[in-house]
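Q: got a sequence here, can you build the structure:
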Amino acid sequence: MVHIAALDPGASPLDYYGYELRRHREAAGLTQKQLGDIVNYTGSLVGLVETARRVPTVEFSERVDAALGTGGALSRLVGLVMRSQLPGWFQQVAELEARATEVCTFQMGMVHGLLQTREYARATLGALNRAGLDDRTAVRLARQRIFQKEEPPVFWMVVSEAALYQQIGGPETMRGQLAHLLDCEDDPQINIQVLPFTSGAHAGLTGSFNLYRFAGDPTIVYTEGYGSAHPTANPDTVKNCSLRYDHLRAAALSITDSAELIRHVMEERYGEPGDSVA
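A: Just a heads-up that it's a prediction; the model follows:
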């Protein structure tokens, strides 16, 4: 076991979190096992988090804050920890998401990460590499906390109908993911439109992209490659992609009709919960 003196709180946000967790736990006079019993986690997990060998989740942080009476200190810190665990090339994008007043995304082949369920996110992240999959999944899901802010961003997603049929993670996972999209139907901050197969050639054939809009800063266009991010505020690129997005929204089904299509695909292709779908 790594001793507290060996953990440098200035080394990283994860190290700082572990240092603070141990400091608060010891101040409360609890062992790792005792704290684990209180918050319904194992003592070994508490130890792994304290020694910066495991990424804490939002739920873990909230439970420990309540148990140790920290006034929400760890819950405030966990967002920074999560962002620091993102791939270096993606960290700037997470910052854009966190600051934006409006996020507009066009997705060709899958649901955007901000609307993914745990099972769907796990399946996408584990397609080629399953190392550290639990931590990587938790980090992706933590980005969704932007919707819990006092002033959350307006989120628009135009998604190709193909993404509804691309069976990621199996029928149960897909049914849960589509059900989650339907749960967003009554949230005015989250707007989902499906671009149907019948739209034919469309303005997004070049690929997926995001637009981040801010209260006082220029709009950012973001595209992604394999292991690389390409954000730009170039006025010509922003103008071009904004026009493309307007055309995509016009070609897509309405929000209501999109929900009906999602519901149809969910029921017809992925069946009822527990059904065996060929």
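Q: alpha carbons only for contacts and neighbour counts from here, please
A: Fine.
Q: got the contact list for stretch 263-270?
A: By CA atoms under 8 Å, 6 or more residues apart in numbering, the surrounding residues in contact with stretch 263-270 are Leu164, Tyr165, Pro171, Glu172, Met174, Arg175, Leu178, Ala179, Leu182, Val277.
Q: buried sites along the helix or strand containing Arg25?
A: Arg25 is part of helix 13-27, with elements assigned from DSSP states H and E. Neighbour-count burial for helix 13-27, counted by 16 or more other CA atoms under 10 Å, picks out Pro13, Leu14, Asp15, Tyr16, Tyr17, Gly18, Tyr19, Glu20, Leu21, Arg22, His24, Arg25.
Q: could you dump these into a markdown table with distance to Leu205 added?
A: Formatted as a markdown table, these follow (distance: CA to CA, whole Å):
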| residue | distance to Leu205 |
| --- | --- |
| Pro13 | 39 |
| Leu14 | 40 |
| Asp15 | 43 |
| Tyr16 | 44 |
| Tyr17 | 43 |
| Gly18 | 45 |
| Tyr19 | 48 |
| Glu20 | 48 |
| Leu21 | 48 |
| Arg22 | 51 |
| His24 | 53 |
| Arg25 | 53 |
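Q: now, among the residues you listed, which is nearest to Thr117?
A: Leu14 (24.4 Å; CA to CA).
Q: from Ala251, how far off is that closest one?
A: 44 Å (CA to CA, to the nearest Å).
Q: and what of Ser61?
A: Ser61 is 43 Å from Ala251, by CA to CA.
Q: again, but for Arg244
A: Counting by CA to CA - Arg244 and Ala251 are separated by 11 Å.
Q: which of the two has more residues huddled nearby?
A: Taking other CA atoms under 10 Å, Arg244 and Ala251 do not tie; Ala251 has more neighbours (19 against 16).
Q: contact partners for the more buried one?
A: Leu195, Ser199, His202.
Q: as JSON lines, those residues with distance to Leu45 and secondary structure would be great.
A: Listed next are the contacts of Ala251 as JSON lines, based on distance: CA to CA, whole Å; DSSP: H, G, I helix; E, B strand; the rest coil:
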{"residue": "Leu195", "distance to Leu45": "44", "secondary structure": "strand"}
{"residue": "Ser199", "distance to Leu45": "50", "secondary structure": "helix"}
{"residue": "His202", "distance to Leu45": "49", "secondary structure": "coil"}
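Q: could you also give me the structure for this second sequence? I'd like to compare it with the first:
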Amino acid sequence: MPLPKDLDPYANPRAFYGAELRRLREAAGLSQNELGERAFCSGTYIGLFEAAERRPQVDISRALDELLGSGEHLQRLCRLARTSKVAGYFADAAELQLRAVSIAEYSTMVVPGLLQTESYARALTRAAHPYASDDVIDNHVRTRMERGSLLDAPLAPVLWVILHEAALRVPVGGAAVIAEQLEHLHAQGSTRPRVVVQVLPFSAGANPLMDTAVTLMHFSDEPPAAYTEAAYSGQLVEDPRLVEHISSAYDLARASALSPEASLSLIESAAKGHATDAHLT
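A: Next comes the predicted model:
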């Protein structure tokens, strides 16, 4: 994938990284495929970096510097290009979601970020960062709300969410906040044809993904990728065998979950229960 002619290398650090990588590669007389082979990745992957469509990676930048004899040039540019408004461990996955044609999420305890309300997101963020200033919390919440606009894009991905029933019962932010969140979740699953929500009930017992949060992403012209997350950490998974393993585990969880229709009914019932609690307090 060659660098697009209309890509301004000075537009942002990632574009500059891509332009410099291409300059160094061509000076070495290597094609994208040849450089990819030497760096143990595909030529397409190199092309994505040169086209500024993928955030450069620290490890591969180090390998490319060694292969191209560029000292630490690409590694320094990589640090600039990897700046992001979201947590560093999630930044790569967040960018991949923008290009995905489908996103499949599994969450045990919380509603996934793309479907969160502002009040719910604020309650979660405050719980995760109890000593942060209000400005820091506001920035986190604003960024999360901006990500939700992905579902309004003309080519919005299909979003399939499997949510454990526990996420419906924990009163994050209090009864009123969780009631509003579940009402919003019900509305998204009911009115958006490209959003499918399933609930994995307590009665389903153990499942392969119960100790983690998982996001699977599929693309029109790239291999699928996965992202796993725990508290304060996350990992982008691109190894085809591991992505397939995670995908199979997701399919098993999907098979054990309630149907979308039954799931929406349970979400609606849980929302009414929390709303009643809110009125009583």
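Q: TM-score for the pair, please.
A: The TM-score (TM-score structural alignment, normalised by the length of structure 1) is 0.67; 199 aligned residues with a CA RMSD of 2.1 Å.
Q: across to structure 2, which of the contacts of Ala251 of structure 1 hold up?
A: Of the contacts of Ala251 of structure 1, the ones still in contact in structure 2 (both residues aligned by TM-score structural alignment, their matches' CA atoms under 8 Å) are Leu195, Ser199.
Q: by neighbour count, which of the contacts of Ala251 of structure 1 wins?
A: Leu195 (27 neighbours).
Q: and that residue, what's its match in structure 2?
A: Correspondence of Leu195 of structure 1 to structure 2, assessed by TM-score structural alignment: Leu200.
Q: SS state for Phe16 of structure 2?
A: The three-state assignment at Phe16 of structure 2 reads helix, by DSSP: H, G, I helix; E, B strand; the rest coil.
Q: the one 4 residues further on now?
A: When the structure is split into helix, strand and coil by three-state DSSP, Glu20 of structure 2 lands in helix.
Q: which residue range of structure 2 does stretch 38-58 of structure 1 align onto?
A: Going by TM-score structural alignment, stretch 38-58 of structure 1 sits over no part of structure 2.
Q: pull up the distance across that stretch, start to finish.
A: With CA to CA applied, stretch 38-58 of structure 1 spans 16 Å between its terminal residues.
Q: how about stretch 179-194 of structure 1?
A: Span of stretch 179-194 of structure 1 from end to end, CA to CA: 15 Å.
Q: just how off-centre is it within its chain?
A: Computed by CA atoms, centre = their mean, to the nearest Å, the chain-centroid distance of stretch 179-194 of structure 1 equals 16 Å.
Q: can you map out the strands along structure 2?
A: In chain order, structure 2 shows strands spanning 102-107, 158-164, 195-200, 213-218, 225-230, 233-237, with DSSP state E as the criterion.
Q: residue range for the shortest one in structure 1?
A: Taking TM-score structural alignment as the measure, structure 1 aligns residues 228-232 with strand 233-237 of structure 2.
Q: repeat for the second one
A: Residue correspondence for strand 158-164 of structure 2 in structure 1, counting by TM-score structural alignment: residues 154-160.
Q: quick one: what's aligned to Asp257 of structure 1 in structure 2?
A: Asp257 of structure 1 maps onto Ala262 in structure 2, by TM-score structural alignment.
Q: same deal with Leu243 of structure 1?
A: Using TM-score structural alignment as the criterion, Leu243 of structure 1 maps onto Ser248 of structure 2.
Q: measure its match to Glu20 of structure 2 for me?
A: Ser248 of structure 2 is 39 Å from Glu20 of structure 2, by CA to CA.
Q: the residue lying closest to Thr105 of structure 1 once chain neighbours are set aside and Arg76 of structure 1, how far apart?
A: Distance criterion CA to CA, 6 or more residues apart in numbering; nearest residue to Thr105 of structure 1, sequence neighbours excluded, is Asn210 at 4.3 Å. Look at Asn210 of structure 1 and Arg76 of structure 1: by CA to CA, they are 27 Å apart.
Q: more neighbours, the two?
A: More crowded of Asn210 of structure 1 and Arg76, by other CA under 10 Å: Asn210, with 23 against 14.
Q: got a list of what that one touches?
A: Contacts of Asn210 of structure 1 (CA under 8 Å, 6+ apart): Val103, Cys104, Thr105, Phe106, Val221, Tyr222, Thr223.
Q: that one pairs with which position in structure 2?
A: Residue correspondence to structure 2 (TM-score structural alignment): Asn210 of structure 1 is matched to Thr215.
Q: what's the distance between its match and Ala225 of structure 2?
A: 8 Å.
Q: cool, Ala11 of structure 2 as well?
A: 28 Å.
Q: between these two, who's got more neighbours?
A: Set Ala11 of structure 2 next to Ala225 and count neighbours by other CA under 10 Å: Ala225 wins out with 25 against 9.
Q: now do the contacts for that one.
A: Contacts for Ala225 of structure 2 (CA under 8 Å, 6+ apart) come out as Leu216, Met217, His218, Leu236, Val237, Glu238, Asp239, Pro240, Val243.
Q: between Ser248 and Glu20 of structure 2, which one's more packed in?
A: Taking neighbours as other CA under 10 Å, Ser248 of structure 2 and Glu20 compare with Glu20 leading, 17 against 13.
Q: alignment lookup: the more buried one to structure 1.
A: Checking TM-score structural alignment: Glu20 of structure 2 goes with nothing.
Q: and Glu20 of structure 2, how far from Glu37 of structure 2?
A: For Glu20 of structure 2 relative to Glu37 of structure 2 (CA to CA), the value is 19 Å.
Q: also Leu258 of structure 2?
A: Counting by CA to CA - Leu258 of structure 2 and Glu37 of structure 2 are separated by 45 Å.
Q: the more surrounded of those two?
A: Between Leu258 of structure 2 and Glu37, counted using other CA under 10 Å, the more crowded position is Leu258 (18 against 13).
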